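Novice: pasting the structure only:
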């Protein structure tokens, strides 16, 4: 891939992550577990876990934004550094969103074919949480489509360099 393509992908990912982190942060700053309980009575431990996973996504997203900005500001543009950053973002952000560590939500791959949201919560949850996940899902899906290439390409390069 040429430098221009990688540069543009890095710029796009930085913008998508910025939008995602902003939405997650707003939700985390404005929502308490008590508010979630009022909106939809549910398992407190489940809500705590979901909020913890969202915090993890926000932190990983901020780290990814920082990595993109550093790479984009360097002169000359270092394609290898950008590819490494995009590979890490794919694993720490995109993969974490679609298959979270605690498995409190999951991706229903069949929903992708029907045009519906593919992220499903394992337990009943407040509509505000569902709206947040649906709002950020599209940006994560765009990033996944853009960055899946790095999953195989970067690993291949690392193996060949050893």
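Specialist: Received it, and whenever you're ready, just let me know what you need. Here the structure is a predicted model, which is why all the values come from computation and not from measurement.

Novice: going forward, measure contacts and count neighbours with C-alpha atoms only.
Specialist: Fine.

Novice: So which bits of the longest helix anywhere in the chain are buried?
Specialist: Secondary structure of the chain per DSSP state H: the longest helix is helix 127-161. Applying a neighbour-count criterion of 16 or more other CA atoms under 10 Å, one finds 129, 133-134, 136-137, 139-140, 143-144, 146-147, 150, 154 buried in helix 127-161.

Novice: put this beside the first:
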């Protein structure tokens, strides 16, 4: 891939990660387990794991955003570093969004055909969680479509260079 293509992908991902990080942090800074339980009665452990998963995602987004910022503001543009960063963002941020560590939600693969949101929960989520995830989903979906190439291409390049 050419430098301009990689740079434009990096800039797009940087914009989307900034929006996602701000949304996640705003939610996490204003939400408690008690407030979630007022919205929807659920087991305390479920809410602890839910907030933990969202904090983990927020950290990955912030780390990815920082890496994008450094690379996009460094001259000359370092294509190899950008590709490595995009690979890492794909595997940390995007995979964490669609397949979280604690397995409290999952992606319904049939949603692409129905036009509905793809995130399904293993419990009845509070409305605030549903709204947050819906607001984030389109950006993560767009980033995934842009970066799926890095899922296999970066590993292939690394193996060929050895």
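Specialist: That came in fine, so what should we check first? Keep in mind that what you see is a predicted model, and the values were worked out from it rather than measured.

Novice: Any idea what the TM-score is?
Specialist: After superposition, the two chains reach a TM-score of 0.98 (TM-score structural alignment, normalised by the length of the first structure), with 162 aligned residues with a CA RMSD of 0.6 Å.

Novice: Tell me roughly how far the longest helix of the first structure lies from the second structure on average.
Specialist: Aligned to the second structure and superposed, helix 127-161 of the first structure gives a mean residue distance of 0.5 Å (mean CA distance after the TM-score superposition for the first structure).

Novice: okay if I get the buried residues of helix 127-161 of the first structure as TSV plus distance to residue 110 of the first structure?
Specialist: Output for those, formatted as TSV (distance: CA to CA, whole Å):
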residue	distance to residue 110 of the first structure
129	21
133	17
134	16
136	19
137	15
139	19
140	17
143	19
144	17
146	21
147	21
150	24
154	28
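
Novice: Please identify which of these is nearest to residue 34 of the first structure.
Specialist: Taking CA to CA as the measure, residue 34 of the first structure lies nearest residue 129 of the buried residues of helix 127-161 of the first structure, at 13.3 Å.

Novice: Need the counterpart of the closest one in the second structure.
Specialist: Superposed on the second structure with TM-score structural alignment, residue 129 of the first structure falls opposite residue 129.

Novice: how deep is the residue lying closest to residue 146 of the second structure once chain neighbours are set aside tucked in, by neighbour count?
Specialist: Spatially, and ignoring its direct neighbours in sequence, residue 146 of the second structure is nearest to residue 9 (7.0 Å; CA to CA, 6 or more residues apart in numbering). Neighbours of residue 9 of the second structure under the rule other CA atoms under 10 Å: 18.

Novice: in what helix or strand does residue 9 of the second structure lie?
Specialist: Using DSSP states H and E, residue 9 of the second structure sits within helix 3-29.

Novice: Tell me which residues touch residue 47 of the second structure, please.
Specialist: For residue 47 of the second structure, the contacting residues are 33, 36, by CA atoms under 8 Å, 6 or more residues apart in numbering.

Novice: how about a cut-off of 7 Å?
Specialist: residue 33 (CA atoms under 7 Å, 6 or more residues apart in numbering).

Novice: which one in the first structure is aligned with it?
Specialist: Taking TM-score structural alignment, residue 47 of the second structure has residue 47 as its aligned residue in the first structure.

Novice: in the helix or strand encompassing its match, what's buried?
Specialist: Per DSSP H and E: residue 47 of the first structure is located in helix 44-73. By neighbour count on 16+ other CA under 10 Å, the buried set for helix 44-73 of the first structure is 46-47, 50-51, 53-65, 67-68, 71-72.

Novice: And stretch 113-120 of the second structure, by the same measure?
Specialist: Residues of stretch 113-120 of the second structure classed as buried: 118-120 (neighbour count, 16+ other CA under 10 Å).

Novice: now those in TSV, with secondary structure and distance to residue 29 of the second structure?
Specialist: Shown next, in TSV, are these (DSSP: H, G, I helix; E, B strand; the rest coil; distance: CA to CA, whole Å):
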residue	secondary structure	distance to residue 29 of the second structure
118	coil	26
119	strand	23
120	strand	24
